[in-house]
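Chemist: Build me a structure from this.
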Amino acid sequence: MTQTTAKLTIPDLAAKKAAGERLVMVAVGEVLTATWAARAGIDIIGVGDSLGMTLHGHENTLAMTVDQMIMHTQAVRRGAPDTLCLVSMPYGSYATPDMAVTNAVRMMKESGADAVKLQLGREGAHIIRAVADAGVPVMSHVGLLPHRVHMLGGFKTQGRTAEAALDLIRDARAIEDAGAIGLEIEAMPYEVGKAVDKAVSIFTFSIGAGAAGTCQLLNGYDLLGAFDTFKPKFAKRYANIAETATQAFTAYAEDVRAGTFPDDDHSYRMKPEEAERLAQLLAEEDST
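Modeler: Below is the predicted model of the structure:
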């Protein structure tokens, strides 16, 4: 069943937060799942560089490029043209203000996204400000920052102590002050995520922070059970596409090897008179 919802705008995000409404976001990276998400009435699609892991097989997000993120976002746009779309700026694409502005503008122009997202706190407030001042709707990120996976020693929960939580809240406030329109809250205790959300007036979305934030994010390939290499604690599987797909491929291979596929129901056939005529023409050709 297809759900229809009006496409959200950037101003809607702050209004939804002020009204206490909950929004739904999924992260996908190609046309099929984007189409399914749009049919389901998902509010926001995030084209996150986590697709480096789910779709490209990398061990983390760091290998993705601006060109790849643009390509994936274009595909999502074709599948969900009327859904608000957020694209992640990949690692290394916003190291300086000039670089960030150049890449952010290019990604907006070429990908069809409605906003970009990077992963900076207080230390990168000047970069966020530069992107915002260039007229690009920009969001940032607090908590577990996948672009700093090596510095963090892996994908680890953040904000476990009061002092660490306060540090995240300070980052969130700096992100808002720099002109960002929103921020992601990732992998922290619910109490901390709630405090981060309360500390800012801008739109927030969370993954791995309980029900904190205005909007809930899940990776689409996690919730579909399509990506089964590992399952984060916070990911809920609503289907098991990987198992279903494996069973389908297995059944197909068995049918081909047994000679039961393709059968008459899945083959094109000539009209009997044309088949007879072809046999006659071949016989005449072979006799010459």
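Chemist: Going by C-alpha atoms from here, please, whenever you check contacts or count neighbours.
Modeler: Will do.
Chemist: Next secondary structure after the helix or strand that Gln68 is a member of?
Modeler: If you go by DSSP states H and E, Gln68 is part of helix 66-79. The first helix or strand that comes after helix 66-79 along the chain, using DSSP H and E, is strand 84-88.
Chemist: tell me what the helix or strand following that following strand is packed against?
Modeler: Using DSSP H and E, the next helix or strand after strand 84-88 towards the C-terminus is helix 97-111. Counting contacts by 3 or more CA pairs under 8 Å, 6 or more residues apart in numbering; DSSP states H and E, helix 97-111 is packed against helix 66-79, strand 115-117, helix 125-133.
Chemist: Tell me the spatial nearest neighbour of Asp43, not counting adjacent residues.
Modeler: Val24 (5.3 Å; CA to CA, 6 or more residues apart in numbering).
Chemist: before we move on, back to that, of the helices and strands packed on helix 97-111, flag the one that's most buried.
Modeler: Most buried of those, by mean neighbour count (mean count of other CA atoms under 10 Å): strand 115-117, with a mean of 24.
Chemist: Now the second one, please; I'll put the structures next to each other:
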Amino acid sequence: MRTSITQLQKQASAGEKLAMLTCYDASFAVLCEAAGTDILLIGDSLGMVIQGRETTHAVTLAETEYHVACVARGCSKPFILADMPFGSFQESKEQAFRNAARLIAAGAQMVKLEGGAHMVETTRFLVDRGVPVCSHIGLTPQSVYTFGGFKVQGRGEEAAARLVAEAKLLDEAGSGMILMEAVPSDVAARVTAAVKAPTIGIGAGLDVSGQVLVLYDILDLYPGKKARFVKNFMAGATSVQGAIEAYVKAVKAKTFPGPEHQFPAEAPK
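Modeler: This is a model prediction of the structure:
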């Protein structure tokens, strides 16, 4: 039986760390399930690691549907989370519901929306209509042009307080999970303490409910410069499944991320 959001919330409340990985096809879904991964995210990162694009912006809803269905067919236990692609939910609440419903029909159990306070009403609208939502705050790759690049978010007390306030609003609107990307560890800890929903970090330190990384990053398949929060779990592994198992074990044991994968509150001078 597939893991439910209620089960994930109970695990997080009991102090068990949640292990999430991106996944885009049935074959990798089989391996991720066998390795004990709790959550599989069909991320719009597929635009970069699968399609070879520079950003996530060109990924379409139809492409996401296709990959959600592939992953869902490849496993029976992990929780299935799907990204809402750029342009598929920002126009209106009604547009967001219409497109989220397509991803749920394809096999997703929850959809992920990038954005903070401006996504509160959309989140509430979806949750009230039976669509579970994961909120994504901090560095939101769909807004990378607005940020001027892939930059750490939440540095400085004003920015940190704003991030905490946004998380609380999204939590109150019904978010079932909150993902934070590239934020200082102490800020992520403040968010986790302020909300009821489990928090997932990617470059957000240890004091969150769980971790997520891009599958192709932990397998050292994606070329180019790696983000600070990435760790190559293929190093020392004898198989792909062994590398995934090492990642899950490290998350559960709280040995990943290490200090070298975290962002300090102040930018290096």
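Chemist: sorry, back to before: which residues in structure 2 does the helix holding Gln68 of structure 1 match up with?
Modeler: Using TM-score structural alignment, helix 66-79 of structure 1 lines up with residues 61-74 of structure 2.
Chemist: can you redo the helices and strands packed on helix 97-111 of structure 1 as JSON lines with distance to Cys215 of structure 1?
Modeler: As requested, these are exported to JSON lines (distance: least, CA to CA, whole Å):
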{"stretch": "helix 66-79", "distance to Cys215 of structure 1": "20"}
{"stretch": "strand 115-117", "distance to Cys215 of structure 1": "15"}
{"stretch": "helix 125-133", "distance to Cys215 of structure 1": "21"}
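Chemist: need the strands for structure 1, in chain order.
Modeler: For structure 1, the strands defined by DSSP state E occupy 23-27, 44-47, 84-88, 115-117, 138-143, 182-186, 203-207, 215-219.
Chemist: Contacts for the helix holding Gln68 of structure 1, please.
Modeler: The contact list for helix 66-79 of structure 1 (CA atoms under 8 Å, 6 or more residues apart in numbering) reads 28-35, 38, 47, 49, 85, 87-90, 93, 103, 107, 110-113.
Chemist: Ok, stretch 87-96 of structure 2 next?
Modeler: 61, 97, 99, 113, 121-122, 125-126.
Chemist: Please repeat the previous calculation with a cut-off of 10 Å.
Modeler: Stretch 87-96 of structure 2 is contacted by residues 57-61, 84, 97-101, 113-115, 118-119, 121-126, 142 when judged by CA atoms under 10 Å, 6 or more residues apart in numbering.
Chemist: Tell me the buried residues in it?
Modeler: By neighbour count, with 16 or more other CA atoms under 10 Å as the criterion, the buried positions of stretch 87-96 of structure 2 are 88-90, 93, 96.
Chemist: Widest-spaced pair of those residues?
Modeler: Maximum pairwise distance in those, criterion CA to CA, is 10.3 Å, between Ser88 and Lys93.
Chemist: From the contacts of helix 66-79 of structure 1, keep the buried residues only.
Modeler: 28-31, 33-35, 38, 47, 49, 85, 87-90, 93, 103, 107, 111-113.
Chemist: Wait, Ala15 of structure 1 touches Leu23, no?
Modeler: No - look at Ala15 of structure 1 against Leu23 with CA atoms under 10 Å: they stay out of range, at 11.6 Å.
Chemist: Ok, which of the strands of structure 1 comes nearest Lys7 of structure 1?
Modeler: strand 84-88 (6.1 Å).
Chemist: Now that closest one on structure 2. Mean distance?
Modeler: In the superposition against structure 2, strand 84-88 of structure 1 averages 0.6 Å from its aligned positions (mean CA distance after the TM-score superposition for structure 1).
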